[in-house]
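# Just to be clear, the model below is a prediction. Sequence and coordinates:
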Amino acid sequence: MKEHAQHDTMGSSSSAARKPNSVTHKDQPVSTQRPRHGTENIESTAGAGKTQTMDLLLPANNEDDVKTAQDLQRDHPELFYVFEEMHSLIEKLEENQKSTWQWLDLQESIESSMEASYFKHYKKKRVLGRYMALLRAAGSFAEAYGDALEEAGLTAFTARTVESHQADAPLGFLVMLRSVLLNYTDSSLYFCEKLADTGIFKYFVEDLKESRTHLEDFDDVPDDCFVGSIGVLYNSARNPAIRQTIRKLDTVSVLLPFLKSKSEKVRLLVLLSLANMLDEDQNDLLLADDSVFDFILFILERAWKYQSHRFDGFSVEEVIDGMTGLAKNDSNKTLLVKKGVLPRLMNVLRDSSSDEEIEKAVKCVWELAFDEENRKDFNKNKELMDLLKQRKTSSDNAVAKASEGALWVLQMKTKDENKKSNKEQQVDISGHVMISYQWGDQKTLLQVKELLKADGYKLWMDVDNMGGSTLQAMAEAVQNASVVLVCMSERYKESQNCRSEAEYAFSLQKTIIPLLMQREYKPDGWLGMIKGTKLFFDFSGKYDFNKKLIELSRELGEKGKGLKADVVDGEVRTSAAVLKAAPVDAARGPATATWSNKDVHNWLVKSGFSRHSSLKDLSGEDLVFLKKLSYKAPEFFYTYVKGDLHLNDLRDIRRFSEAVERLN
């Protein structure tokens, strides 16, 4: 929904920016203060081949954020003075926390840090949002917001509650701060994550609860307060990683009554918000009155007919994106098709001149195609299939990737069909271990990958974000896998590429081992079905990483250790693996991996470690793994011995290392 001059609305998107759908705030006045460093001087410095970073200590969260912020400074000298104003704002907020809040001064600082002319330039706005996320801003904002509400005597920020507070200093500060939050949740999902950690979302849910008691106020155009509150939640819910935080505030139940509003704008804004918040169980609340699906299709049809491809500020691509969000819940897929979504999507695929609209339409078809009945019907629709094949050759990379993904799913066989064609299929332990994951979890999984490689496993992991353009490579990786590690999170569940991988592995009856990557996440829907009752390994950070890795290695056993394929970062090579030779062991007797608990106990006694209770739970397989780590990943080995096995004395560490090295 495009920006209007008089009130907050959904954000617009330009062809150049390719921005995601989100809620933004009206333009705020630009401060009359001028920057300490003029733009011209900075640009001339950059043009001379030099770089400039601020001398003052960056108010960032950690060293990595400092480095990233300095990279942004270097890459965007034209924004340098805005960065400085941001620093000044955070420093003032932190100083005020130690004394009495100076609301008017802080309001002016916020205004100075908001370069309103950039809010319609999405690329620059995105840089500013990212930069704000890197600063220690979120925590300071949350504390200031709560204190300002309390000092103003408000329990909620609504049109009714603020009517009698027009002259209060904290109120002006709150208006400006809400504008910052709305604009930067619009432009940075990372900023949304930072806010989620502060607990600030509870204030916006309280606003909506209070507004719910006066639903008659929302029979016309929604007011700024309502749109501001729902806007921050809507923008943040686009990030699957923090949806649980939003759900725990009972946000879905708070929003549902607004679907009865007489205002089409209110209903659609709420429906698009719910599309990103509903889980499988809560979706039943929406299905209780399926007229909401007729409503969103009606809005799409109206927007498509206008020359601007907008209706009441809502764009075609925005409405389609909302429908795709609703279709993430599998029970909605068939219903949307029955309601007539496909002909409308085909209109876009056939006649639109906008790559953004076409991409959204293709992704919606892709999502709907995960339903088996829809898939059968879509395959019979020759025009649809021809349109997708045509769009697969698009010069727009995003459109081409989405089209390839949709076609791939449409051609995918079911588990029963694969059973018929692979009656004598057996698990081939000589294949590799495939890591199927969502990009946000890469850092943790690279650690898993390297340490499993050190233990002799062959790994296939898409490290270079190959995505839809190489779906065939992904398919071959699944086909050649002994085991597929399905790395579960809400982001994984929402990803169409990830679902394509996981369901393909499931259809081929591959051994699937689930890894939990998001704390307290409970897989539901299609991902819950694939997980089933399988044992999963929690790498969300709740438990010790090293222990979980050893448990995972034990579960894998010999699967993925064969010599048929040496697999590195998504490339499969048909050659024997070349591993660094282990130290020759002169010891004799049964292989350590076969040791019983008594054998391990005897070894501990013989090696002089019987008094160390932290070693008593080690198995023979664990000892073999530790031996391999000692020469494949020595830094990890010594960290584990000291931190987890509690051998802190240098002599004990040396003796234990030597004893492990002598194992056979």
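Good, I have the coordinates. Numbers count the residues shown, from 1 in each chain.
# use CA for all of it now, contacts and neighbours both
Fine.
# Am I right that Q73 is in a helix?
Yes - assessed by DSSP: H, G, I helix; E, B strand; the rest coil, Q73 belongs to a helix.
# quick one: it and Y81 touch, right?
No - using CA atoms under 8 Å, Q73 is not in contact with Y81; the gap is 9.8 Å.
# now the closest residue to G313 other than its chain neighbours: how far from E317?
Leaving aside its chain neighbours, G313 sits nearest to M1 (4.0 Å; criterion: CA to CA, 6 or more residues apart in numbering). Relative to E317, M1 is positioned 10 Å away (CA to CA, to the nearest Å).
# now do M10
From M10 to E317 the distance is 12 Å (CA to CA).
# Then P77?
33 Å.
# of those two, who's got more company?
The residue with more neighbours, out of P77 and E317, is E317; 26 against 23, by other CA atoms under 10 Å.
# could you list every residue that touches that one?
Contact partners of E317, counting by CA atoms under 8 Å, 6 or more residues apart in numbering, are E356, E357, K360, A361.
# what secondary structure does K493 sit in?
helix.
# for comparison:
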Amino acid sequence: MGTTASTGTAMAAGTTTAFAAHALVKWKTRRELTSNPGQTDRTVYEKYPELTEALEAVEEASQRLGDPENQKSLKARTSLISYLNEYVTGAPLEFTKVEERSALATYAAEIQLADQLTEYYMNTLEMYGLSTVTHLDYSSIRGHELHTLRLLALNYSDASMEFATRLVNAGFLRLLLQDLSAVSEGITSGKLSIKNKNVHVALWTNISILHNCAKWENCKQDFQELDAINILLPYKDAENQGIKAAVIMTLAYIVEEENNHILTSDESVFDFMISLLTKALEKDNHHEIFWADELAAGLEALAKNEDNKPVIVRKGALPLLTKMLSSPDETEVDPAVSAIWELSFNNENKTAIKTENECLDRVKDLIKHRNPDIAQAADSIFWELDIDVESGEEKGKELDTIDQNLPNGAPSPKTWPNSKAALWGESASGQHIMISYNWDNQPILIKVKDALVSLGYKVWMDIEQMRGSTSDAMSSAVENAAVVLIAMSQKYKDSKPCRKEAEYADEQNKAIIPLLVQPGYKPNGWLGLLVGKALYYDISGKFNIRSKVNDLATALGDRGKRKGGVPAFLVVPDHSRTRPSSVQGSKKAVQDWGKEDVIGWLKSYGLEKLSHLASLTGEEIGYLQELRIEAPEFFHSYIFDRLAIKHLRDMKALSTALKQL
């Protein structure tokens, strides 16, 4: 939600100030944006030359916000705020392409604009003697300053997960929640009124930023730890439709399965959300307080709860989402098809989707879409409905099939089109151990994979995040698995691809062994039902992975083991025992490096031309060294895809530099 969405409500409330003047801003490309960290370094200038002025502006803004001199006098503050308003605050809205906006905001995060913004905001509060912000009169100097800083946070957190995450980590979330508590107390005591224009502006900018941060899964735990749900609840039934909508959508992103009743104690929440989407789609610009794609994403968030899925369809969401599938705007198609995929996990909804006019025809057209996320969602809807894409007939998933005509019964490579997953080792039975996990937990699961291979197991693991039409690849991996390891976490539970894998493994009667990868996580909802009270292996803490995998291997037995022992060339050493002592010793020093240390290190190995590496911290460099030793496949994939190191000589230079630490 950028300023365009926020100002829409201000207009609805009768505000005709400059805050509402941007309501008709022409750009409407909104979306849950993903960003590639490999594009957050200086190479972003090369890839997006059209962003040059905006990139330079956020660099100057970060520097000026971080300079204490710019807060010491009214003249300095006025100059800075004017600069932000003219060149920085609304910059993301100047670009129509999702990837441009994402690249700009992510770059801003990497150069610490979010951190500098938060510190400057805190200092501004202190300077004016404020502990909380309960109203914003931006006709005053104080209100104008705070409002500008909030709008900057609002627009950039909307465009980038990295920016939102840094904003939360810097303490901005805590400040906003304190403000909400203060406003709530003021309303209860009668000292404040939500109908007051200045109180409304303070609330709207506050909750808009909260919404933008809540939609990024990396921030979810922070909301829960700061008791955000209880702080937001008093505003769920606000008379102001904009405040109400923003709070409901924010809660939809952060409420856990077991607390769903807090949000949906009656069905009016669903009626309200679907009413907003209906009105949005009736308008030429598809905007009713929120953009249509934001409302579709909000419905999907509500649909994460199993009990909500059939209610959302019964209330009439499916025809609206189907209509969005034909939109020429990809940013509307993506959340719509994703929401239908989420809804398709419910059996009652499967029938509704099959009979919804034009729905399957439109979904089928999306299977070959250029956007791999849209293609994957469309392909997976057909998978969940058990319908053959070509014939449109129900096919029935076959159970536990292995092609015995292939060597070792291995699945044919033809069933894994463009697959970026990989098998390690050779199995006597043709079956393997499959690791099903969420991308965020990849480093620890690579260690598990390596340890299992060293113990003689054949392991299947998606290393490079398959996207697009991947149902055949996934089904082959499951069908040819002796055991499926499920890496349990909240993000795994919330992931549709992970659910697809896990439930298919269950349908195939595969042996499932849960691994706990999030400290203290207790599975609920569909994942809780699937794993039940099964014995799990906790690899979430600072454990010796080899010791844990040895315990796991006892449970695996010979299932998925290679024939003839462990070939020497496949052995992955136990780095906890074989790593040279100098690595541990140097890591301690490296993690304390500052920016000048990093730059000096790069220069000493001729890497200064890769200037974007200067943004790495000492701790991150030390971790790269660990990855180089413990997960070489992932290390090389990461530096190529994420750090944009494309030339062999540069790869060799970086590897040498890390090796010498």
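In hand now; what should we look at? Since we're looking at a predicted model, the values are computed, not measured.
# Show the residue spans covered by the strands in the first structure.
9-10, 23-24, 310-311, 314-315, 432-436, 459-461, 481-488, 511-516, 537-538, 566-568, 571-573 (DSSP state E).
# Serialize these to TSV and add fields for distance to E115 of the first structure.
Output for the strands of the first structure, formatted as TSV (distance: least, CA to CA, whole Å):
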stretch	distance to E115 of the first structure
strand 9-10	19
strand 23-24	14
strand 310-311	27
strand 314-315	25
strand 432-436	41
strand 459-461	42
strand 481-488	39
strand 511-516	41
strand 537-538	43
strand 566-568	46
strand 571-573	46
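# could those strands go into JSON lines alongside mean neighbour count and distance to W101 of the first structure?
Converted to JSON lines, the strands of the first structure look like this (neighbours: other CA atoms under 10 Å; distance: least, CA to CA, whole Å):
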{"stretch": "strand 9-10", "mean neighbour count": "26", "distance to W101 of the first structure": "31"}
{"stretch": "strand 23-24", "mean neighbour count": "30", "distance to W101 of the first structure": "27"}
{"stretch": "strand 310-311", "mean neighbour count": "22", "distance to W101 of the first structure": "43"}
{"stretch": "strand 314-315", "mean neighbour count": "24", "distance to W101 of the first structure": "39"}
{"stretch": "strand 432-436", "mean neighbour count": "28", "distance to W101 of the first structure": "49"}
{"stretch": "strand 459-461", "mean neighbour count": "26", "distance to W101 of the first structure": "51"}
{"stretch": "strand 481-488", "mean neighbour count": "25", "distance to W101 of the first structure": "44"}
{"stretch": "strand 511-516", "mean neighbour count": "21", "distance to W101 of the first structure": "43"}
{"stretch": "strand 537-538", "mean neighbour count": "20", "distance to W101 of the first structure": "43"}
{"stretch": "strand 566-568", "mean neighbour count": "20", "distance to W101 of the first structure": "56"}
{"stretch": "strand 571-573", "mean neighbour count": "15", "distance to W101 of the first structure": "58"}
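# So which of the ones you listed is nearest R267 of the first structure?
Nearest of the strands of the first structure to R267 of the first structure, taken as CA to CA: strand 314-315 at 12.0 Å.
# Can you find the partner of L269 of the first structure in the second structure?
Applying TM-score structural alignment, one finds that L269 of the first structure aligns to A246 in the second structure.
# what does A659 of the first structure give?
A659 of the first structure maps onto nothing in the second structure, by TM-score structural alignment.
# wait, isn't A659 of the first structure in contact with L604?
No - if you go by CA under 8 Å, A659 of the first structure and L604 don't touch, sitting 9.2 Å apart.
# so how many other residues sit close to the aligned residue in the second structure for Y184 of the first structure?
Under the alignment (TM-score structural alignment), Y184 of the first structure pairs with Y156 of the second structure. If you count neighbours by other CA under 10 Å, Y156 of the second structure ends up with 33.
# and Y156 of the second structure, what is it in contact with?
By CA under 8 Å, 6+ apart, the neighbours of Y156 of the second structure are G2, P92, A105, F163, A164.
# Tabulate these (JSON lines), appending distance to E185 of the second structure.
Below are these laid out as JSON lines (distance: CA to CA, whole Å):
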{"residue": "G2", "distance to E185 of the second structure": "28"}
{"residue": "P92", "distance to E185 of the second structure": "35"}
{"residue": "A105", "distance to E185 of the second structure": "34"}
{"residue": "F163", "distance to E185 of the second structure": "30"}
{"residue": "A164", "distance to E185 of the second structure": "27"}
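# Keep only those of those that are in helices.
Taking DSSP state H as the definition of helices, these contribute A105, F163, A164.
# what's the burial count for the first one?
Neighbours of A105 of the second structure under the rule other CA under 10 Å: 30.
# And it, how far from L33 of the second structure?
Counting by CA to CA, the gap from A105 of the second structure to L33 of the second structure is 10 Å.
# list the residues that contact both of the two?
Common neighbours of A105 of the second structure and L33 (CA under 8 Å, 6+ apart) are A159, S160.
# that older thread, could you say which of the contacts of Y156 of the second structure is surrounded by the most neighbours?
Busiest of those [other CA under 10 Å] is A164, holding 32 neighbours.
# That one and N260 of the second structure: what is the separation?
25 Å.
# same thing with L552 of the second structure?
Counting by CA to CA - L552 of the second structure and N260 of the second structure are separated by 35 Å.
# Also A153 of the second structure?
Taking CA to CA, one finds A153 of the second structure at 29 Å from N260 of the second structure.
# quick one, which of the two is more surrounded?
Taking other CA under 10 Å, A153 of the second structure and N260 do not tie; A153 has more neighbours (27 against 19).
# That one: what's its closest spatial neighbour, skipping adjacent residues?
I209 (6.8 Å).
# Next, count neighbours for the one you found.
Around I209 of the second structure there are 30 other residues, counting by other CA under 10 Å.
# where do the helices sit along the stretch 551-661 of the second structure?
575-578, 581-590, 595-604, 618-630, 632-641, 648-659 (DSSP state H, counting those that start in this stretch).
# between those, which one is nearest to I187 of the second structure?
It is, among the helices of the stretch 551-661 of the second structure and with distance given as CA to CA, helix 618-630, at 45.9 Å.
# quick one: that closest one aligns where in the first structure?
Counting by TM-score structural alignment, helix 618-630 of the second structure has no counterpart in the first structure.
# Out of the ones in helices among the contacts of Y156 of the second structure, the closest to L233 of the second structure would be?
Using CA to CA, those come closest to L233 of the second structure at A164, 22.0 Å.
# which ones are touching that closest one?
Y156, S157, D158, N212, C213, W216, C219.
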